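1. fold the following and give me the result.
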Amino acid sequence: MNTLLNIIWLVLAGLWMAIGYFLAGIVCCILIITIPFGIAAFRIGAYALWPFGRSVVRDPGAGVASAIGNVIWLIVAGIWLALGHIVTGVLLCLTIIGIPLGLANFKLVPVSLLPLGARIVDTRMVAGNAYVAMPQTRR
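-> Next up is the predicted model:
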């Protein structure tokens, strides 16, 4: 089911939102001091391209640098990307078939506003509100 929703998402909303994130990432990487923002934009752009089956968890130990970076991101790009998600989500919710896609857009709003200190993980690794790390196997 996730694959079907991701394909529909890609056509109706994902491609356009991912392009917005990738453009923001390119601009941030051109300005050398904002490369961490560019990396975050690319990571979220990949998530916006194929969101079903993945989830965002916050890293509680992200630190002050992430908080300061999130404020800068919010002013420079976060508001515009969040508005894109909100407008797209409202338009998708106008049809019954688009409601799950609209809800996925609304799910992306918090991470588009504050991307630093957020991790994108497989939904199977999230138990309730806690992130469950997969045990590493030794070979």
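
2. for the rest of this, base every contact and every neighbour count on C-alpha atoms.
-> Will do.

3. find the centremost residue of the chain, please.
-> Among the residues of the chain, the one closest to the centroid is Ile44, at 3.8 Å (C-alpha atoms, centre = their mean).

4. just confirm it is within a strand.
-> No - inclusion of Ile44 in a strand is not indicated when DSSP: H, G, I helix; E, B strand; the rest coil is applied; the result is helix.

5. quick one: contacts for it?
-> Going by C-alpha atoms under 8 Å, 6 or more residues apart in numbering, Ile44 touches Ala18, Tyr21, Val111, Ser112, Pro115.

6. next, the structure of the following sequence, for comparison with the previous one:
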Amino acid sequence: MKTLLNIIWLLFGGLWLALGYFAAGIICCLLVITIPWGLASFRIAAYALWPFGRTVVDRSGSTGLFVLLGNVIWLLVAGIWIAVGHVVTAAAMAVTIIGIPLAIANLKLIPVSLMPLGKQIVPSNTSFVTGYQKGPR
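-> Alright, predicted model coming up:
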């Protein structure tokens, strides 16, 4: 089911969303001082390309002053506008029944688009702390 939802997501906006994040990553990496935001944009692009079956967790060991400062700068410069775009797009997707899961996936992108530094994207069936799979194998 995740694969089917990911294919539908890819066709109805996920590709363009991922390309936008990828382009932002390239621009940020060209400007040397913004490389951390560029790498975060690449992570978000990969997540935006194939969101079902994956989740965002805090990266262990990355809770410093620079991560906080970088996230605040990102939030003020781009994060709020990206989050508003995700909310508007999710509202448009939620109009149809088939679009409701896509709208939920779009809303799942908001936390990582608001505060991207110090985050990691992992499969949702894996426990990040232990590395073991949850549920039946």
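
7. overlay the chains and give the TM-score.
-> Here the TM-score for the pair of chains, by TM-score structural alignment, normalised by the length of the second structure, is 0.89; 131 aligned residues with a C-alpha RMSD of 1.4 Å.

8. hmm, back to that, farthest pair in the contacts of Ile44 of the first structure?
-> Spatial extent of the contacts of Ile44 of the first structure (C-alpha to C-alpha) is set by the pair Ala18 and Pro115 at 14.3 Å.

9. so where do the helices sit in the first structure?
-> Counting by DSSP state H, the first structure has helices at residues 2-9, 15-30, 35-49, 64-73, 79-92, 99-113.

10. quick check: buried residues in the third one?
-> The one in question is helix 35-49 of the first structure. For helix 35-49 of the first structure, burial by neighbour count (16 or more other C-alpha atoms under 10 Å) applies to 35, 37-49.

11. pull the distance from stretch 119-128 of the second structure to the chain's centre.
-> How far stretch 119-128 of the second structure lies from its chain's middle: 12 Å, per C-alpha atoms, centre = their mean, to the nearest Å.

12. endpoint to endpoint, that stretch covers what distance?
-> Using C-alpha to C-alpha, to the nearest Å, the end-to-end distance of stretch 119-128 of the second structure comes to 12 Å.

13. what's the answer for stretch 91-98 of the second structure, then?
-> End-to-end distance of stretch 91-98 of the second structure: 13 Å, with C-alpha to C-alpha as the criterion.

14. and it, what's buried?
-> Residues of stretch 91-98 of the second structure classed as buried: Ala91, Met93 (neighbour count, 16+ other C-alpha under 10 Å).

15. quick check: Gly20 of the first structure touching Leu81?
-> Yes - under the criterion of C-alpha atoms under 8 Å, Gly20 of the first structure makes contact with Leu81 at 7.2 Å.

16. list of residues touching stretch 88-95 of the first structure?
-> Counting by C-alpha under 8 Å, 6+ apart, Ala13, Gly98, Ile99, Pro100, Leu101, Gly102, Leu103, Ala104, Asn105, Phe106 sit against stretch 88-95 of the first structure.
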